[in-house]
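Engineer: The following block contains a protein sequence and its predicted model.
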Amino acid sequence: MKRYKLDYQSPIGIIEIEGTDTAIYGINFSEREQLAHMPQQETPQVMLDCYKQLHEYFLGERFEFTFPYQFEGTNFQQAVWHALPHISYGKTASYKDIAIAIDNEKAVRAVGSANGKNNISIVVPCHRIIGSNGTLTGYGGGMWRKEWLLQHEQSHRAKMSKSTN
C-alpha cells in the first residue's frame, strides 16, 4: 500500500504526517526548518483530515481526533497506545496509571518504553504522561514541546468544557 507524507507547520515546529489512503501511521516532529511535503492532488482525504484536525487542535478548537489511525508495534505497545487517548485533554497521568489501566501494574518501565515509541504524537497523547512525583519526564519531541503542549491544553480546557455543554 502506498504511503504518503504531508507536513504541517505547527507553532512548535514542523510535524510530518505519514499515512495511506485509509489511515494515518505516523505523526512526528521533524527538525527540518522547511516544509518538504505539501498537499498534492493525490494526497488522500485521511491525510487532509489529519492536517485539518491538527490545525484545529493548535487553534484550541479541537479536543479529540476522529480520523482513522493505525498502530505498528507489539501487542504490549499497542495496549499502552490504546490506553493513552483515555487521558483527558489537559490532564496528565503517570506510567503507573497506564500500567494499571492495561492490567499490568508491575510493567511501569515497559509502559515508559512503549510510550517513548509512540509514533502518533499529539493524537495518541504520550505528552500527557508525567512522572509519579508530578514532574515532567522524557518526550521524543523534546521536553520544551511537551511543556508547550501541556500548557496549551490546560489553557484551552475551559473552552472544551463550554463546547461540550
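Structural biologist: Noted; the coordinates are in hand. Just so you know, these numbers come straight off a predicted model, no measurement behind them. Numbering: from 1, shown residues only.
Engineer: can we go C-alpha only for contacts and neighbour counts from here?
Structural biologist: Fine.
Engineer: ranges for the strands of this protein?
Structural biologist: Read by DSSP state E, the chain holds these strands, from start to end of the chain: 4-10, 13-19, 24-29, 93-94, 129-130.
Engineer: right, so those: which one is the most enclosed?
Structural biologist: Comparing the strands of the chain on average neighbours per residue, with mean count of other C-alpha atoms under 10 Å, the densest one is strand 129-130 at a mean of 24.
Engineer: what helices or strands is it leaning on?
Structural biologist: In terms of contacts (3 or more C-alpha pairs under 8 Å, 6 or more residues apart in numbering; DSSP states H and E), strand 129-130 is packed against strand 93-94.
Engineer: all helices for the protein, in order.
Structural biologist: 45-58, 75-83, 95-101, 108-116, 143-163 (DSSP state H).
Engineer: can you list contacts of the shortest one?
Structural biologist: When you say that, I think you mean helix 95-101. The list of residues contacting helix 95-101 from outside it, by C-alpha atoms under 8 Å, 6 or more residues apart in numbering, reads 80, 83-84, 105-109, 111-112, 129-132.
Engineer: any chance of the strands of the chain in a markdown table, plus distance to residue 141?
Structural biologist: Written out in a markdown table, the entries for these read as follows (distance: least, C-alpha to C-alpha, whole Å):
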| stretch | distance to residue 141 |
| --- | --- |
| strand 4-10 | 13 |
| strand 13-19 | 10 |
| strand 24-29 | 6 |
| strand 93-94 | 18 |
| strand 129-130 | 13 |
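Engineer: then this one, side by side with the first:
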Amino acid sequence: MFNAVIDAPFGKVGIRTGGEALREIVYLPAQTASVEPDGELAARAAAQIARYFEDADAGFDLPLAPLGTPFQRRVWDGICAIEAGEVLTYGELAKRIGSDSARAVGQACGDNPFPIVIPCHRVVSASGLGGFAHHGGEGFFRDVKRWLLAHECTTNRFELR
C-alpha cells in the first residue's frame, strides 16, 4: 500500500511514508493505479518529485527515515554529492567514500530506498550504464535510469547505452 502514486514520464512513482518521515520511493509501471496523497508528507513528497520531473535542478527537503547500515548511509551521502548531469562509476564512488569495493557500493546503490531524492541513477558501471535497483539487463528499470540521466544531462558528457 502506497501513501501516494503519481505519474512519471517513465511510468509511475509510489511513495510510502511512516510517522513523520519518508520511508520509500518505488518505480512502478505505467498501468499502476494512481493514488492521491493521503497526508501532508505524502503530498509534499509527490509535489517535490513532480517538480523534479519538470526541472532536474529542483531540490528536495523531505525528512527521510533513518534506514540502512552505516556503510549504506556513507554510500548514499556520497551519491548526494554527485551533481545533476554528472555521473561516477561504482569504483569512483567507492574511492570517494574510502571503500575498496565497487561491488559493495553497487549493492548499496541498489538498496537505496529513496531513489530520485538520493539520486543513485548517477552511479554507473565502468563498462556502461550498469544495473538499477537490483535489476540487471534491459527492461523497465534500465529505461528509468536512462530517462533520469537524460533528463539531468545539459551537455553530452556521457553516452547512454
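Structural biologist: That came in fine, so what should we check first? Model, not experiment: these values are computed from the prediction.
Engineer: care to give me the TM-score?
Structural biologist: TM-score of the superposed chains, computed with TM-score structural alignment, normalised by the length of the second structure, equals 0.83; 149 aligned residues with a C-alpha RMSD of 2.0 Å.
Engineer: got CSV for the contacts of helix 95-101 of the first structure, with distance to residue 68 of the first structure too?
Structural biologist: Supplementary listing: the contacts of helix 95-101 of the first structure in CSV, determined by distance: C-alpha to C-alpha, whole Å:
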residue, distance to residue 68 of the first structure
80, 18
83, 16
84, 16
105, 29
106, 31
107, 28
108, 28
109, 29
111, 23
112, 25
129, 23
130, 26
131, 30
132, 31
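Engineer: ok, back up a step: now the helices of the first structure as a markdown table including mean neighbour count?
Structural biologist: Rendered in a markdown table, the data for those read as follows (neighbours: other C-alpha atoms under 10 Å):
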| stretch | mean neighbour count |
| --- | --- |
| helix 45-58 | 19 |
| helix 75-83 | 18 |
| helix 95-101 | 20 |
| helix 108-116 | 19 |
| helix 143-163 | 15 |
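Engineer: any chance of those helices in JSON lines, plus distance to residue 13 of the first structure?
Structural biologist: What follows is the helices of the first structure, written out as JSON lines (distance: least, C-alpha to C-alpha, whole Å):
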{"stretch": "helix 45-58", "distance to residue 13 of the first structure": "12"}
{"stretch": "helix 75-83", "distance to residue 13 of the first structure": "23"}
{"stretch": "helix 95-101", "distance to residue 13 of the first structure": "26"}
{"stretch": "helix 108-116", "distance to residue 13 of the first structure": "19"}
{"stretch": "helix 143-163", "distance to residue 13 of the first structure": "9"}
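Engineer: What's the end-to-end length of stretch 103-113 of the first structure?
Structural biologist: Start and end residues of stretch 103-113 of the first structure are separated by 17 Å (C-alpha to C-alpha, to the nearest Å).
Engineer: now swap in stretch 17-31 of the first structure and tell me
Structural biologist: End-to-end span of stretch 17-31 of the first structure (C-alpha to C-alpha): 14 Å.
Engineer: Stretch 54-74 of the second structure now?
Structural biologist: Between where stretch 54-74 of the second structure begins and where it ends, there is a gap of 29 Å, by C-alpha to C-alpha.
Engineer: Counterpart of residue 80 of the second structure over in the first structure?
Structural biologist: Alignment of residue 80 of the second structure against the first structure is given by TM-score structural alignment, with residue 85 as its counterpart.
Engineer: ok, how many other residues are close to its match?
Structural biologist: Applying other C-alpha atoms under 10 Å, we find 17 other residues in the vicinity of residue 85 of the first structure.
Engineer: count of residues packed around the closest residue to it other than its chain neighbours?
Structural biologist: The spatial neighbour of residue 85 of the first structure that comes closest, neighbours along the chain excluded (C-alpha to C-alpha, 6 or more residues apart in numbering), is residue 124 at 5.5 Å. The criterion is other C-alpha under 10 Å. On that basis, residue 124 of the first structure has 23 neighbouring residues.
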